[in-house]
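K.L.:
Next input, structure requested:
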Amino acid sequence: MSTEEGSHSTEGMYSRLVEDGGTGADEEFGAQPAPSSTGVRGRLAHHGPYKVATACLTAFCLILLMALVAISVHYNRRDTASMDQNSLKEKNRELQNEIDQLKTKLEKLETTPTPQPVQCTDDWLYFNGSCYFISMFSHRWMESQKYCEDKGGHLAIIETDEEQTFLWDKLPRGHWNSYWFGISDEKVEGDWYWVDGTKLVRGFWEDGEPNNHVNEDCAYIVKTKVLSRVAFKSWYDAPCSMSIPWICERKAAK
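P.N.:
Reported below is the predicted structural model:
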């Protein structure tokens, strides 16, 4: 083949490719046709509804999540407020109970007499501003008075029901437990005087006492095992030389 013929042949093929839009060559060499703009728009139009639905669903989920968060915060605040109210009520009840207890204590303090500061040694008993000593030894009446004076006091002067009851309750029971106290009629028979010089106004004598049986010028108090005996009928007169225990009295130190 001549060069001229090859040239004409090539030109002929090129003309066909141009006329056919290049389709034949693409088919011949296995090439795929290029997508047209019409095909791309078709596929976008085909997938568009799914994208819109996805976007809507996502927005709905976000709205739902925000609603759940808001509801949770609301109920948490309500529960917290309810708990705070319950705590306040409980605190108020506790404070009211404490106030009531303090009021009760204050009322007791107001009705309780204020104790006076006193100083009685261990072997002396305090009552109504005085200290009392109940001996365990025996002396005659005058020796007993001297002992009490040495301790800063005197034989007990018993003037009231309360004082008589106090001393009577402190004495031990026995066959015939008797104790000197501070009264005598040595100067004038039948005229009983206390050791401080004041005259007896009221006594707690046993029935038939004092009887001055054998020159009995001093008085003592008796407590026995007989339970029928009472504090207000426990005084007897006896000879001052009799040796028995005694009861001292002195003012309590303040």
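
K.L.:
From here on, just use CA atoms for contacts and neighbour counts.
P.N.:
Fine.

K.L.:
how about the helices of the stretch 151-254 of the chain, start to end?
P.N.:
Ranges of helices in the stretch 151-254 of the chain, per DSSP state H, counting those that start in this stretch, are 161-170.

K.L.:
So which residues of it form strands?
P.N.:
Per DSSP state E, counting those that start in this stretch, the stretch 151-254 of the chain carries strands over the ranges 154-155, 177-184, 193-194, 218-223, 235-238, 247-251.

K.L.:
closest one to L171 among those strands?
P.N.:
If you check each of the strands of the stretch 151-254 of the chain against L171 by Cα to Cα, strand 218-223 wins as the nearest, at 7.0 Å.

K.L.:
Pipe the strands of the stretch 151-254 of the chain into a markdown table and attach mean neighbour count and distance to H139 per row.
P.N.:
Shown next, in a markdown table, are those (neighbours: other Cα atoms under 10 Å; distance: least, Cα to Cα, whole Å):
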| stretch | mean neighbour count | distance to H139 |
| --- | --- | --- |
| strand 154-155 | 25 | 12 |
| strand 177-184 | 24 | 9 |
| strand 193-194 | 19 | 19 |
| strand 218-223 | 24 | 12 |
| strand 235-238 | 22 | 13 |
| strand 247-251 | 23 | 11 |
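
K.L.:
Looking at the ones you listed, spot the one closest to L62.
P.N.:
Of the strands of the stretch 151-254 of the chain, nearest to L62 by Cα to Cα is strand 247-251, at 94.2 Å.

K.L.:
Now the second one, please; I'll put the structures next to each other:
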Amino acid sequence: MATTGSSSTDRIYSKLIDEGSYDQSNHRTDVQHINYPVSPVRNPWLSGPGPYRFATICLAALSAILLISIIAVTARNKNKSASGVEATAEMQRQNANISAVMQKLQSENKQQQKERDELQKERDALQKERDALQKERDALQKEKDELQAKLDSILTTKAITPTPRSTAVPIVCPTNWHLFENSCYLITAQNRQSWSGSNRYCQTQGAHLAIILTAEEQTFLWNLLPRGHWNSFWFGITDGETEDEWKWVDGTPVEGGFWEENEPNNHINEDCGYIVKTQVLERVATKSWYDAPCNMPLPFICEKEMRSTSQ
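P.N.:
Modelled structure (predicted):
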């Protein structure tokens, strides 16, 4: 197509030259016909320097710039796409963490709500109990007020004369006798008698062999006794009437007692009781009773019941 166009242009150009001369400002009348060699017409877009070539270069440069821009934009979009994927994954992880935290908070909230409900129930029960106690207190206060009113009425209608108090005279024991509660006790360290002889001597003093009923009384008497190799003292206990049926001198049965281990054992017809206190410090007051033959001469303990008088 480019060759055909060039041939046509060459023929037209040659014809114009062959047809002769032309006037130019009426100064020249004839023009010598000169045949110039006709060269082929080149493509103005690709021929030597000129505006078309510059435009072509600009278009090529713009195309290159556009191509580079497209490549850069495509690469950036790929980077953005990769970054977007990573951001999406990170966001999903954060969402998962947030969901886990939310579930934990919801669980804790449910537990706290349950505890609040239980505390509320307990509070309601306590409030109910408090109301009942308040009601009972009001009833008692009302009853107290009624009784106080009755008492005030009685006091205003009847004069009350107070009864004079009696003054108790303290108990005083005889010389060498020791007071414990309402009884006086005599420890005979030198006077030795059989069990029956000891009881008769106590009777001459208005007393009897000691009747020991409590651990406090037993400990009090034990502390009065001196220590020795085998210091023993008669007191008012015997099973002379019936074996193993121990009785006090007033005939009442013995309940319990403060016997040493494996006592009484009636080793050789032992029908009377005595207290032993030795040098062995491990011995205690509440395990010091033994049984022995009643005819043994031993010191003894007398007891005299005292009655306080009043003025």
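
K.L.:
Any idea what the TM-score comes out to?
P.N.:
With the length set by TM-score structural alignment, normalised by the length of the first structure, the two chains reach a TM-score of 0.54; 141 aligned residues with a Cα RMSD of 1.4 Å.

K.L.:
before we move on, the earlier item: do you know which of the strands of the stretch 151-254 of the first structure lies nearest E27 of the first structure?
P.N.:
strand 247-251 (143.0 Å).

K.L.:
equivalent range in the second structure for the closest one?
P.N.:
The alignment of strand 247-251 of the first structure onto the second structure (TM-score structural alignment) spans residues 301-305.

K.L.:
average distance between that stretch and the first structure?
P.N.:
For stretch 301-305 of the second structure, the mean deviation from the first structure after alignment is 0.4 Å (mean Cα distance after the TM-score superposition for the first structure).

K.L.:
on that earlier part again, closest to S87 of the first structure out of the strands of the stretch 151-254 of the first structure?
P.N.:
Short answer: strand 247-251, nearest of the strands of the stretch 151-254 of the first structure by Cα to Cα, at 58.0 Å.

K.L.:
just checking, what packs against that closest one?
P.N.:
The contact analysis (3 or more Cα pairs under 8 Å, 6 or more residues apart in numbering; DSSP states H and E) places strand 247-251 of the first structure against strand 130-134, helix 141-150, strand 154-155, strand 177-184.

K.L.:
one more time with 10 Å
P.N.:
strand 125-127, strand 130-134, helix 141-150, strand 154-155, strand 177-184 (3 or more Cα pairs under 10 Å, 6 or more residues apart in numbering; DSSP states H and E).

K.L.:
Now render those as TSV, adding distance to A238 of the first structure.
P.N.:
Output for these, formatted as TSV (distance: least, Cα to Cα, whole Å):
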stretch	distance to A238 of the first structure
strand 125-127	26
strand 130-134	19
helix 141-150	10
strand 154-155	16
strand 177-184	10
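
K.L.:
Out of those, the one nearest R78 of the first structure is which?
P.N.:
Short answer: strand 125-127, nearest of those by Cα to Cα, at 65.9 Å.

K.L.:
Where in the second structure does the closest one fall?
P.N.:
The aligned range for strand 125-127 of the first structure is 178-180, by TM-score structural alignment.

K.L.:
Map W180 of the first structure across to the second structure for me.
P.N.:
Match for W180 of the first structure (TM-score structural alignment): W234.

K.L.:
that older thread, Serialize the strands of the stretch 151-254 of the first structure to TSV and add fields for distance to M136 of the first structure.
P.N.:
Listed next are those as TSV, based on distance: least, Cα to Cα, whole Å:
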stretch	distance to M136 of the first structure
strand 154-155	15
strand 177-184	10
strand 193-194	23
strand 218-223	14
strand 235-238	19
strand 247-251	10
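
K.L.:
The ones you listed: which one's closest to D207 of the first structure?
P.N.:
Nearest of the strands of the stretch 151-254 of the first structure (Cα to Cα): strand 235-238, 9.1 Å.

K.L.:
Give me the helices and strands touching the closest one, please.
P.N.:
strand 177-184, strand 218-223.

K.L.:
okay if I get those strands as TSV plus distance to G129 of the first structure?
P.N.:
TSV is the format used below for these (distance: least, Cα to Cα, whole Å):
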stretch	distance to G129 of the first structure
strand 177-184	18
strand 218-223	22
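
K.L.:
rewinding a little: out of the strands of the stretch 151-254 of the first structure, nearest to D84 of the first structure?
P.N.:
strand 247-251 (62.3 Å).

K.L.:
sorry, back to before: thought A210 was touching the match of W180 of the first structure, still the case?
P.N.:
Yes - contact status for W234 of the second structure versus A210: in contact at 8.4 Å, counting by Cα atoms under 10 Å.

K.L.:
Common neighbours of the two, please.
P.N.:
N199, F300, I301, C302 (Cα atoms under 10 Å, 6 or more residues apart in numbering).

K.L.:
Could you pull up the residues touching the match of W180 of the first structure?
P.N.:
W234 of the second structure neighbours (Cα under 10 Å, 6+ apart): 187-188, 192-196, 198-199, 209-210, 272-276, 289-292, 294, 296-302.

K.L.:
I'd like the distance between the residue nearest to the spatial centre of the first structure and L17 of the first structure.
P.N.:
Most central in the first structure under Cα atoms, centre = their mean is E98, positioned 8.1 Å from the mean C-alpha point. Per Cα to Cα, to the nearest Å, E98 of the first structure is found 110 Å from L17 of the first structure.

K.L.:
go on, G182 of the first structure?
P.N.:
Applying Cα to Cα to G182 of the first structure and L17 of the first structure gives a distance of 161 Å.

K.L.:
Please pull up the equivalent of D244 of the second structure in the first structure.
P.N.:
That one, D244 of the second structure, aligns with G190 by TM-score structural alignment.

K.L.:
what's near enough to touch that match?
P.N.:
Contacts of G190 of the first structure (Cα under 10 Å, 6+ apart): S184, P210, N211, N212, D217.
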